[in-house]
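K.L.:
my questions concern the predicted model and sequence given below.
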Amino acid sequence: MSTGLPAVTVVGSINLDIIATTDRLPTAGETIGGGVLQQQPGGKGANQAVAAARLGGSARMIGAVGNDAQGRLMLEALSSAGVDTADVAVLDGDATGTALIVVDRDGENQIVVCPGANSAFSLEGVEFQPDETVLCQLEVGLDVVLEAARKSSRFFVLNAAPAMDLPAELLERCDLVIVNETEYELIPALVNAKLIAVTYGKDGSAMFERGRKVAEAPAAAVKVANTIGAGDAFCAALVLALRSGLDYTRALAVANAVGADAVGDPSSQPALALLQDYVALTTNAADAGQRIVLSE
């Protein structure tokens, strides 16, 4: 249920995550036994839409699934989290996207994505309202992301993951780009971005304007269970925090706290509190001059 936070429309991927949890990640050509297998909803787009909804935002998902059992499961998961799925296409000729994931005991992972329907949908007939913030990633076709940027008239956000070269037109249209430190290094053009948020894992996050650091916030301390959905939760929280009027430093702190909660949850679409609770948590910690520590 929305709590008066900005409306966020996510254009992106919807995947079934097939996850094998092992003591350690295999090396090339190696077989490791004793894994534990599970399946759950995922995809960077779906993860971000679910996180936005669970944080209390009004979330709409634009993407595609196959006309199969996995697609129906993904739609049900989105709807049950409070995400509007009216503009999710169900495609007859393509399977629902699938991610094959291996996670070790420290939460590190290896991922192979089979895009399926994610690479076959378009934005034909889709419109964005003037008050909608649009959030994209790069697990769908770059042409779809460019079209979303052109159609969006308000705040446009790109989570530039996975890393790839970005057209100048797209980069200039972005009001905010969100990446991790590796992606920041792999996309040199980002140094010219109008506004970019970079995450550094246990070292927190920072905001840059045209390459100049303008804000930073430390990470929240928490025991790691799974890192798969943490970056997506961070993205959703940062967008909602900024669009709600928080300054860069406060918005980063709130997003770090949300990301920490996500890291402590084994799900790709973790349970989250409302954004206002993280705002209160970080405000109290800042007032007391303390490092944020979430329950382990």
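P.N.:
Noted; the coordinates are in hand.

K.L.:
when you work out contacts or count neighbours from here on, use the C-alpha atoms and nothing else.
P.N.:
Will do.

K.L.:
what ranges does the stretch 1-150 of the chain have for its strands?
P.N.:
Ranges of strands in the stretch 1-150 of the chain, per DSSP state E, counting those that start in this stretch, are 7-11, 15-21, 36-42, 58-66, 84-91, 97-103, 109-114, 132-136.

K.L.:
surely Leu123 touches Leu146?
P.N.:
No: between Leu123 and Leu146 there is no contact under CA atoms under 8 Å: 10.4 Å.

K.L.:
dropping in the other structure now:
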Amino acid sequence: MASSVAVFGSANMDLVVRVASAVRPGETVSGSSFATGPGGKGLNQAVAAARAGANVCFLGAVGADEFGGRLRDFLFAEGIDASGLASSAEPTGIAAITVTDDGENAIVVVAGANAVDRMSDSDRAAVAGAGYLVVQLERPVAVVIEAMRWARGHGVATVLTPAPVPDARIDELLSLSDILLVNQHEAAALSGDADAADAARALSRVAGTVVVTLGAAGALVGQDGEVTATVAAPAVAAVDTTGAGDTFAGVLIAWLAAGATLHSSLEAAAAAAALTVTRAGAAASMPQRADILTALQGDRS
């Protein structure tokens, strides 16, 4: 069966340390806890979409090591088609994450196997059979562009989360994006506009639909040089913001793939992201579809 959502992206093992406050340069502090868990923007978005009800295929690479085996098992346990997950001679990618007691995080990523810079034949077949292709930039920009061009050539809608923000080939990436999903910092870096609304207007003249996420302030939408919609975020007490943006992306695309309108998809994504920040971890914190529906019912009552 063809996947409604193909995610071409990164898979990492997250190494998470919780600390009281952000660590300053040259400072040594004591952490209160340490944990490992599945992560990577690609894997996170795939999990979020699958838990939200989408039929998801994940296309990435891991090493022939313990972390790679754990990530492969995790994807299958989530009901995600990971048959296209390649084995690399490089070690599995990792993300070293510090999370402060007020829920903010800082992340250092080592790409490892995610640096594979080519599409396989099975990657191409999976992308061509999808309704949506979701990509990020924790894999080499050249292969992401290759995947987006391949999707465009087969009538597949492309969704780009440009993180980390690239320093080359930005115009190509934007022009190949049917949906560009950015936070306010990425929007400013890509457009040169510090104001989120101005950034959305500018970016939507180059990309397709632009969604700028604003954290607790919700999100706004830019289309054809105008801000066309806004969505509020539910008020919650944040525990850990890791994975919130990936949850938003995965749920947004899962709802769209199921035929929902953009506005209702944005509402579901905002509700899901709000649930995520009330829990610790990245993929581990992502809500199931039933949780999202319950939250939406609560918001409307």
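P.N.:
Thanks, I have the structure now. Worth saying up front: this structure is predicted, and the values here are computed from it rather than measured.

K.L.:
so which residue is dead centre in the second structure?
P.N.:
Asp246 (3.2 Å; CA atoms, centre = their mean).

K.L.:
which residues sit in contact with that one?
P.N.:
By CA atoms under 8 Å, 6 or more residues apart in numbering, the contact list for Asp246 of the second structure reads 41, 44-45, 48.

K.L.:
by residue count, tell me the biggest helix in the first structure.
P.N.:
helix 248-263 (DSSP state H).

K.L.:
which stretch of the second structure lines up against it?
P.N.:
With TM-score structural alignment applied, helix 248-263 of the first structure matches the range 262-277 in the second structure.

K.L.:
list the contacts of the matching stretch.
P.N.:
The contact list for stretch 262-277 of the second structure, computed with CA under 8 Å, 6+ apart, reads 103, 218-219, 229, 231-245, 247-253, 255-256, 282, 285-287, 292-293, 295-296.

K.L.:
repeat for stretch 161-169 of the second structure
P.N.:
Contact with stretch 161-169 of the second structure is made by 134-138, 141, 180-182, 186, 189-190, 249, as judged by CA under 8 Å, 6+ apart.

K.L.:
by neighbour count, which of these wins?
P.N.:
Ala249 (30 neighbours; other CA atoms under 10 Å).

K.L.:
count of neighbours near Val62 of the second structure?
P.N.:
Val62 of the second structure has 31 neighbours, counted by other CA under 10 Å.

K.L.:
kindly provide the distance from the alignment partner in the first structure of it to Gly29 of the first structure.
P.N.:
In the first structure, the residue paired with Val62 of the second structure is Val65, using TM-score structural alignment. Taking CA to CA, to the nearest Å as the measure, Val65 of the first structure falls 32 Å from Gly29 of the first structure.

K.L.:
ditto for Gly12 of the first structure
P.N.:
32 Å.

K.L.:
neighbour-wise, which of these two wins?
P.N.:
Higher neighbour count among Gly12 of the first structure and Gly29: Gly12, with 27 against 5, using other CA under 10 Å.

K.L.:
now the longest helix of the first structure on the second structure. Mean distance?
P.N.:
Superposing on the second structure places helix 248-263 of the first structure at an average distance of 1.1 Å from its equivalents, by mean CA distance after the TM-score superposition for the first structure.

K.L.:
mind listing what's buried in that helix?
P.N.:
By 16 or more other CA atoms under 10 Å, the buried positions in helix 248-263 of the first structure come out as 248-263.

K.L.:
now do the same for the residue nearest to the centre of the second structure: its match in the first structure.
P.N.:
Matched to the first structure by TM-score structural alignment, Asp246 of the second structure sits across from Asp232.

K.L.:
mean deviation of the helix or strand hosting its match from the second structure?
P.N.:
Assigned by DSSP states H and E, Asp232 of the first structure belongs to helix 230-243. Following the fit onto the second structure, the mean deviation recorded for helix 230-243 of the first structure is 1.1 Å by mean CA distance after the TM-score superposition for the first structure.

K.L.:
that helix vs strand 7-11, what angle?
P.N.:
Orientation of helix 230-243 of the first structure against strand 7-11 (axes from the mean of the first three to the mean of the last three CA atoms, to 10 degrees) gives an angle of 140 degrees.

K.L.:
list the buried residues of helix 230-243 of the first structure.
P.N.:
If you call a residue buried by 16+ other CA under 10 Å, then helix 230-243 of the first structure has these buried ones: 230-243.

K.L.:
how much space between Ala207 of the second structure and Asp224 of the second structure?
P.N.:
9 Å.

K.L.:
more crowded one of the two?
P.N.:
With neighbours defined as other CA under 10 Å, Ala207 of the second structure and Asp224 compare such that Ala207 has more, 24 against 17.

K.L.:
how much space between that one and Ser175 of the second structure?
P.N.:
For Ala207 of the second structure relative to Ser175 of the second structure (CA to CA), the value is 5 Å.

K.L.:
check Phe76 of the second structure too.
P.N.:
33 Å.
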